[in-house]
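Trainee: need a structure here:
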Amino acid sequence: MKTPIFSFFAALIFAGCSVFGIRTTEEPSYNVRLGRGKIEIREYGAVLLATTRVSSDYEESTSVGFRRLADYIFGKNTREKSIKMTAPVVREEESEKISMTAPVLQETSAGKWTISFVLPANYTLESLPAPLDERITIAEIPAKKVATIRFSGFLDEENYRKKAEELETWLTGKGYTMLSEPRFAAYDPPWTLPFLRRNEVLIDIQ
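Mentor: Predicted coordinates:
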C-alpha cells in the first residue's frame, strides 16, 4: 500500500520529469516509413479516442475540452473508474466539406474545435466505461498513414498554423495526397519548459 509520503515524492518526481520534457505517459505506437528532419511519414495502428466538440475560440475551446475529457478519465463515467492519462492531447478545427465537381472544397467552420484524448491500448470499445457526459464520444480510429512535423515552444494558434502550412507545402511538393485537415498534438503538460516541449501537426495522407 502506498503511503502519503511515497505518493507525495512520486508526484514531485513526476512533475520534475515533466518540467524537463521526460515523458512517462503511454503514447500510440507507430512505424516511421520516412524521416526528413523534423518531418516524418508514419503508420499508426488503430486507436481509441475520447472526443468532445467545443464551439469557441482556440484557447477557450482547448481549456473547456480538456476539462470535460479529464472529468471522464478521472471517474465521471459509468463505472466511476479512473482511466490512465496518455499522450498526446489532439486538437482539430472542424471543417465543412462542400462537394462540387472537382476538387472537393473545404470551408472552415469558424470557432468549432474537436479535442481528443488517446485512450490506453489495453482497452477495447467493449471494456471502456462509458462517459456520463453526452458531449463526449468514444470511437475506434482505424489504422492510417500520417505525415507529421515536430516542433517545440508554445502551441499557440499562430505557431500551429505556421507549422501546418509548412507541412502542407512539403506534402504538396512531394506529391502526397492529403486526406484530412491538420490536427495539432501536444505531448507535454503546460509546466514543461517551452524549448523542451514536443508538439506536432499531423495530416492523414494516402
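
Trainee: please make it C-alpha for all contacts and neighbour counts, starting now.
Mentor: Fine.

Trainee: need the longest strand for this protein.
Mentor: Scanning the chain for the strand with the most residues, using DSSP state E, yields strand 105-118.

Trainee: please generate a structure for the following sequence too, so the two can be compared:
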Amino acid sequence: MANKKDRPKYLVLKKWGNFEIRQYEPRVIAETRIQNDFEQATKEGFNILAAYIFGQNATKSKIAMTAPVEQTEDLTQKNWLIAFSMPINYKITDLPSPKDPRILLKQIETQKRAALAFSGFCTEKKATQNTRLLLELIEQHGYSPTGPCILARYDPPWTIPCFRHNELLFVIH
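Mentor: Model prediction:
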C-alpha cells in the first residue's frame, strides 16, 4: 500500500465537508485503455500497470507503488482509462519504456480539480450516484467540469470497506 507521500501533490483551495477544490501539481502517469465492464476494466488495467512498475519494462526497473489507481470512462471509444501516478521524483524522461505497448506514459500539467471523498466498496452504482452529487456541488460552487469523471481508489483490495478511501474528481475551470 502506498503512503500519503506517494500520492499526487495538491493544495486544497476550498473545503466543504467531504467536497474540496484542489490545485494539483504536474505529474507523470502510466495509463492503459481497457475495453471491458467497470469492475473487470479496473482489475485488468491494474494488472497491466502493476506488471510495468514491478519490472516488466525496458530496464527491468522496479518503481514504487503509488495511490490512487484512477479509472476514467472514455465515452468517445466506450472503454476505460486506468492510470497509476508515477512517484513524484520521476520526470517522464527518467522512466523506463514499457514493454507492453498498451501502456502510455503521459505528462499531466497543473490542474484544478473538484473532489468528493467517500468510503466503502466502490461499485459502478455507487460511483454513478456520487458523480451526480459531485456535479451538483461543482455547479453550486460556481465551477464547470471539463472532461469525464475520474474515480480514484486509494486502498488495496483487502482493506475493510469502512476504512477504504475513494474519491470522484473532475477537472474544473
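
Trainee: from the contact counts, what lies against the longest strand of the first structure?
Mentor: Judged by 3 or more C-alpha pairs under 8 Å, 6 or more residues apart in numbering; DSSP states H and E, strand 105-118 of the first structure is in contact with strand 47-55, helix 58-73, strand 89-98.

Trainee: and among the ones you listed, the most buried is which?
Mentor: With neighbours taken as mean count of other C-alpha atoms under 10 Å, these reach their highest mean count in strand 47-55, at a mean of 20.

Trainee: for the first structure, which segments count as strands?
Mentor: Per DSSP E, the first structure carries strands over the ranges 30-36, 39-44, 47-55, 89-98, 105-118, 136-141, 144-151, 183-186, 199-205.

Trainee: pull up the aligned stretch in the second structure for the last one.
Mentor: Meaning strand 199-205 of the first structure. Counting by TM-score structural alignment, strand 199-205 of the first structure lines up with residues 166-172 of the second structure.

Trainee: and the contacts of the matching stretch?
Mentor: Contacts with stretch 166-172 of the second structure, where a contact means C-alpha atoms under 8 Å, 6 or more residues apart in numbering, come from 111-120, 122, 127, 130-131, 134, 143-154.

Trainee: report the contact partners of F19 of the second structure.
Mentor: With C-alpha under 8 Å, 6+ apart, F19 of the second structure has these contacts: 114-117, 134, 137.

Trainee: gap between the counterpart of it in the first structure and Y176 of the first structure?
Mentor: With TM-score structural alignment as the criterion, F19 of the second structure lines up with I39 in the first structure. To Y176 of the first structure, I39 of the first structure is 13 Å away according to C-alpha to C-alpha, to the nearest Å.

Trainee: repeat that for Y72 of the first structure.
Mentor: The value you get for Y72 of the first structure to Y176 of the first structure, if C-alpha to C-alpha is used, is 37 Å.

Trainee: now T114 of the first structure
Mentor: Counting by C-alpha to C-alpha, the gap from T114 of the first structure to Y176 of the first structure is 25 Å.

Trainee: when these two are compared, which one has more neighbours?
Mentor: Set T114 of the first structure next to Y176 and count neighbours by other C-alpha atoms under 10 Å: T114 wins out with 18 against 13.

Trainee: what residues does the most centrally placed residue in the first structure make contact with?
Mentor: Centroid-nearest residue in the first structure, with C-alpha atoms, centre = their mean: V90, separated by 1.9 Å. Contacts for V90 of the first structure (C-alpha under 8 Å, 6+ apart) come out as 115-118, 183-186.

Trainee: same check, this time on F38 of the second structure
Mentor: Going by C-alpha under 8 Å, 6+ apart, the list of residues near F38 of the second structure reads 80, 124.

Trainee: that one -> the first structure?
Mentor: So, by TM-score structural alignment, F38 of the second structure is matched to Y58.

Trainee: per the alignment, F6 of the first structure corresponds to what in the second structure?
Mentor: For F6 of the first structure, no residue is aligned by TM-score structural alignment.

Trainee: burial of F6 of the first structure, as a residue count?
Mentor: Using other C-alpha under 10 Å, F6 of the first structure has 11 neighbouring residues.

Trainee: same thing with P87 of the second structure?
Mentor: By the measure other C-alpha under 10 Å, the count of residues near P87 of the second structure is 19.

Trainee: ok, now the one 10 residues further on?
Mentor: Counted with other C-alpha under 10 Å, the burial measure for S97 of the second structure works out to 19 neighbours.
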